[in-house]
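Engineer: here you go, sequence then predicted model.
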Amino acid sequence: MKDYIERMKKERQELADKQEKLMKFLRVHFAQLDKTEWYLMSSQSSAMSNYIRVLDARITHAELKENQNGMD
C-alpha cells in the first residue's frame, strides 16, 4: 500500500484515540466543567468527528484509485 495511505490511516487512528480520550474525560468530569468548558470541549470532539469522516473518505478514495491503477 502506498505510504500516503498508511500515513492517513495512522493519522486517523491517532485522532480517533484522542477523540475517545476527550469523550471519556467529558463523561467522567462532566460535573466539574463549567458550561463554557463543556461546550468548547464538545465542539472540539465534534470537529474531530468531522475530521475523522473526511479522512475516512480520503482513505477510501485513495484505496479505490490504487486498486484501479493496479488493474490497468
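Structural biologist: It's in. The model shown is predicted, which means the values in this text are computed figures rather than measured ones. Numbering: from 1, shown residues only.
Engineer: only C-alpha atoms for contact and neighbour calcs from this point on.
Structural biologist: OK.
Engineer: mind listing what's buried along the helix or strand encompassing R58?
Structural biologist: Taking DSSP states H and E as the definition, one finds R58 inside helix 35-71. Under the neighbour-count criterion of 16 or more other Cα atoms under 10 Å, helix 35-71 has 38, 41, 45, 48, 52, 55, 59, 62 buried.
Engineer: another one to put next to it:
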Amino acid sequence: MSDPMSYESDLLGRIGELVTEEHDLRQQPEHRLTPEERQRMRELESDLDQCWDLLRRRRARVEFGQDPWPS
C-alpha cells in the first residue's frame, strides 16, 4: 500500500471536500433544497461517517502498534 501519511493526508483532503459541499448545501434553507440536493445531503452524511470511521480505525491500529492496512 502507499505511504501511510500520504494516505491519511488524502483521506483528510477528501473529508474536507465533503464537508465543504455539505456546508454549501446547509447554507440553503431546508425547504429550498431540491429532492436531488436532499438526497445528496444524505449521501454526504453517509460518506463522511465512513471516512471518519476509517480514519479513526486506522489511527487506533497505529496507536496500538498494529498494521494500519489489515488484510
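Structural biologist: Nice, thanks for sending it over. Worth saying up front: this structure is predicted, and the values here are computed from it rather than measured.
Engineer: distance to K2 of the first structure added to the buried residues of helix 35-71 of the first structure, as a markdown table?
Structural biologist: A markdown table is the format used below for the buried residues of helix 35-71 of the first structure (distance: Cα to Cα, whole Å):
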| residue | distance to K2 of the first structure |
| --- | --- |
| W38 | 39 |
| M41 | 34 |
| S45 | 29 |
| M48 | 25 |
| I52 | 20 |
| L55 | 15 |
| I59 | 11 |
| A62 | 9 |
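Engineer: how near is M48 of the first structure to N67 of the first structure?
Structural biologist: When distance is defined by Cα to Cα, to the nearest Å, M48 of the first structure is 28 Å away from N67 of the first structure.
Engineer: nope, T36 of the first structure is what I meant
Structural biologist: Counting by Cα to Cα, the gap from T36 of the first structure to N67 of the first structure is 46 Å.
Engineer: could you do H61 of the first structure as well?
Structural biologist: In terms of Cα to Cα, H61 of the first structure sits 10 Å off from N67 of the first structure.
Engineer: go on, L33 of the first structure?
Structural biologist: Counting by Cα to Cα, the gap from L33 of the first structure to N67 of the first structure is 48 Å.
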